[in-house]
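Visitor: Predicted model and sequence below, questions to follow.
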Amino acid sequence: MHHKALPEIFRRAKELRNRLTPAEAVLWERLRANRLNGLHFRRQHPIFKYILDFYCHQFQFAIELDGEIHRLKDQIERDKEREEDLKDLGIHIIRFENRFVIHETDEVLWQILTEIEKLKKDFSSK
């Protein structure tokens, strides 16, 4: 579940859980306690050398929220490498911009559920 995440990654994830961004707080309020169709999500979940904003282990599904920094060229390259590493671990990722999460929360939730439905089909065909 954690793919050999080091203790430092666990420590940092705990810190991040204690100071969610406004967009993370909005989405967490809708995901926590299995509120989204009974799906269990973890927030700031350590995997390998990364911390995923939100993670549903049942479907190996991660939700990443992007602020302004993710528009910078260097960060775009790091995000691409990160996604490739996570894909190699079998993790599916969906990304949303922070402002979209805050202003279009219901649309974000609908897109998450749509992706989960696709993953359910993939999991049932294995």
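Guide: Right, received. Where do you want to start? Numbers count the residues shown, from 1 in each chain.
Visitor: Please make it C-alpha for all contacts and neighbour counts, starting now.
Guide: Fine.
Visitor: Spell out the secondary structure type for the residue sitting nearest the centre point of the chain.
Guide: Closest residue to the average C-alpha location of the chain: Ile63 at 2.4 Å, with CA atoms, centre = their mean. For Ile63, the assignment made with DSSP: H, G, I helix; E, B strand; the rest coil gives strand.
Visitor: Give the helix, strand or coil label for Ile94.
Guide: Quick answer, by three-state DSSP: Ile94 is strand.
Visitor: State the distance from it to Glu64.
Guide: Separation of Ile94 from Glu64 (CA to CA, to the nearest Å): 6 Å.
Visitor: same question, His57
Guide: Distance, His57 to Glu64, by CA to CA: 15 Å.
Visitor: before we go on, here's another structure to hold up against the first:
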Amino acid sequence: MPHAPVPPQRRANARRMRKALSEAELKLWNELRAHRLMGLSFRRQMPIAGYIVDFACPSHRLIVEIDGSQHALAPNVSYDHIRTQRLQADGWTVLRFWNEDILRDIDNVCSHIIRIIGKDLP
């Protein structure tokens, strides 16, 4: 599937965000990078459908988002819902984890990702 053009400003924002990972993003990235999780290829801060997603596994059309406490506020819940619907409409599965889930139980988070991808395997 061809990629939609990414505006230069959005591409620059994605690059900047790759250099400024939160503690939870860094912890998950250390589990996902270099095909460490089941040999899967993940990309971080990837532009998709006008958004920059935290992590994406393009081969399985899986997005993993990590949410801090600000995502529990009403305006952000609504925005995240609209964002998730848009990404799902493009055929992506979106998983969301709280920062605390990553920091306290990374093994369970990785197991959940593997379970979801396993449903997509032939």
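Guide: All right, it came through fine. As the structure is a computational prediction, the values presented were derived from the model and not from experiment.
Visitor: Report the TM-score for the pair.
Guide: Once superposed, chain against chain, the TM-score is 0.95 (TM-score structural alignment, normalised by the length of the second structure); 121 aligned residues with a CA RMSD of 1.1 Å.
Visitor: which residues of the first structure fall in helices?
Guide: Counting by DSSP state H, the first structure has helices at residues 7-17, 22-31, 73-88, 98-103, 105-124.
Visitor: do you know which of those lies nearest Asp53 of the first structure?
Guide: helix 22-31 (7.6 Å; CA to CA).
Visitor: Could you pull up the residues touching Ala49 of the second structure?
Guide: Residues in contact with Ala49 of the second structure, defined by CA atoms under 8 Å, 6 or more residues apart in numbering, are 4, 86-87, 90.
Visitor: ok, these in the first structure, which still hold?
Guide: Checked against the first structure using both residues aligned by TM-score structural alignment, their matches' CA atoms under 8 Å, the contacts of Ala49 of the second structure keep these contacts: Ala4.
Visitor: could you redo the helices of the first structure as a markdown table and give each row distance to Gly38 of the first structure and mean neighbour count?
Guide: Output for the helices of the first structure, formatted as a markdown table (distance: least, CA to CA, whole Å; neighbours: other CA atoms under 10 Å):
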| stretch | distance to Gly38 of the first structure | mean neighbour count |
| --- | --- | --- |
| helix 7-17 | 21 | 15 |
| helix 22-31 | 9 | 17 |
| helix 73-88 | 24 | 13 |
| helix 98-103 | 20 | 16 |
| helix 105-124 | 11 | 14 |
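Visitor: Next, format those as a markdown table and append distance to Gln44 of the first structure.
Guide: Formatted as a markdown table, the helices of the first structure follow (distance: least, CA to CA, whole Å):
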| stretch | distance to Gln44 of the first structure |
| --- | --- |
| helix 7-17 | 5 |
| helix 22-31 | 10 |
| helix 73-88 | 15 |
| helix 98-103 | 15 |
| helix 105-124 | 17 |
